[in-house]
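K.L.:
just to be clear, the model below is a prediction. Sequence and coordinates:
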Amino acid sequence: MAWICLVTAGVLEIVWAVGLKWSDGFSRPWPSVVMGAALVASFWLLALALREIPLGTGYAVWVGIGAVGAAVFGMLVFDEPASLARVGCIVLIVAGIVGLKLTSGTV
């Protein structure tokens, strides 16, 4: 259950990061509200997950999911560069996330 909370928290990190972009410096109310709600929910689920998952692993996986998701979303939706080097770096982050999961000692 802790890993489900952690992955969900990571997905919500993507939501709040995108909401932060769409809020345009908090000048647009609805994206700002969505961003705030996703932020609170993401932190809450991360806190629940960290009851069972080691801090270093949980935090790194949470940040990694958010970073990869935000980068991919930016490439697909905001026309950010999708160079081979950039995609390669994203693959390295994913490999790190998988490695942390496999070596965490938790189910």
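P.N.:
In hand now; what should we look at? Residues are numbered from 1 along each chain as shown.
K.L.:
only C-alpha atoms from now on, for both contacts and neighbour counts.
P.N.:
Will do.
K.L.:
give the contact list for Trp44.
P.N.:
Ala9 (C-alpha atoms under 8 Å, 6 or more residues apart in numbering).
K.L.:
now find how far off-centre stretch 92-105 is within its chain.
P.N.:
14 Å (C-alpha atoms, centre = their mean, to the nearest Å).
K.L.:
putting a second one here so we can go through both:
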Amino acid sequence: MKVWIILLFAGLLEIGWAIGLKYSDAFTRLWPSVWTIIAYIASIGLLSIAVRHIPIGTAYPVWMGIGALGTAIFGIVFLGESTSVWRLTFLVLLVISLAGLKLSAAN
């Protein structure tokens, strides 16, 4: 279970660096750029720890899915991005896919 928590934190940091890309303005703003780089390195580092115990074919999609879902939710809540029925439907499907990958993992 501990390794899944590590993977969760890696995914949360992925959300952080993805959002950081928006605020770094193509790495032209210092502090958002610093945060983005630190979050990216930490996220990859935690992912590398997780894949020692979780198959890469499970860990990577879960990591990426957490990042994609969290970033999309951030965009909807804070940036006024679309909440179309199709977009929300596919986000729900992403959650179902992530749960399925977790449930079907050997570890």
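P.N.:
On my side now, so go ahead. Quick caveat: nothing in here was measured; it's all calculated off a predicted structure.
K.L.:
quick one, helices of structure 2?
P.N.:
Residue ranges of the helices in structure 2, as given by DSSP state H, are 2-24, 30-50, 56-79, 85-104.
K.L.:
would you mind finding the most buried of the ones you listed?
P.N.:
Mean neighbour count, computed with mean count of other C-alpha atoms under 10 Å, is highest for helix 2-24 among the helices of structure 2, reaching a mean of 20.
K.L.:
Ile93 of structure 1 - nearest residue in space that isn't next to it in sequence?
P.N.:
With C-alpha to C-alpha, 6 or more residues apart in numbering as the criterion, Ile93 of structure 1 has its nearest non-adjacent residue at 6.4 Å, and that residue is Gly64.
K.L.:
the residue most distant from the middle of structure 2, which is it?
P.N.:
Thr28 (23.4 Å; C-alpha atoms, centre = their mean).
K.L.:
tell me the spacing between Trp35 of structure 2 and Phe27 of structure 2.
P.N.:
As for Trp35 of structure 2, its distance to Phe27 of structure 2 is 11 Å (criterion: C-alpha to C-alpha, to the nearest Å).
K.L.:
please apply the same query to Lys102 of structure 2.
P.N.:
35 Å.
K.L.:
Lys2 of structure 2 too?
P.N.:
Distance from Lys2 of structure 2 to Phe27 of structure 2, by C-alpha to C-alpha: 34 Å.
K.L.:
likewise for Leu94 of structure 2?
P.N.:
30 Å.
K.L.:
what do you get for Gly11 of structure 2?
P.N.:
In this view, Gly11 of structure 2 and Phe27 of structure 2 are 22 Å apart by C-alpha to C-alpha.
K.L.:
could you do Ser33 of structure 2 as well?
P.N.:
Ser33 of structure 2 is 5 Å from Phe27 of structure 2, by C-alpha to C-alpha.
K.L.:
who touches both of these two?
P.N.:
Common contacts of Ser33 of structure 2 and Phe27 (C-alpha under 8 Å, 6+ apart): Leu21.
K.L.:
center of structure 1 - which residue?
P.N.:
Centre-most residue of structure 1, counting by C-alpha atoms, centre = their mean: Gly66, 1.7 Å.
K.L.:
what does that residue correspond to in structure 2?
P.N.:
Per TM-score structural alignment, the equivalent position to Gly66 of structure 1 in structure 2 is Gly67.
K.L.:
show me what contacts that match?
P.N.:
For Gly67 of structure 2, the contacting residues are 11-15, 18, by C-alpha under 8 Å, 6+ apart.
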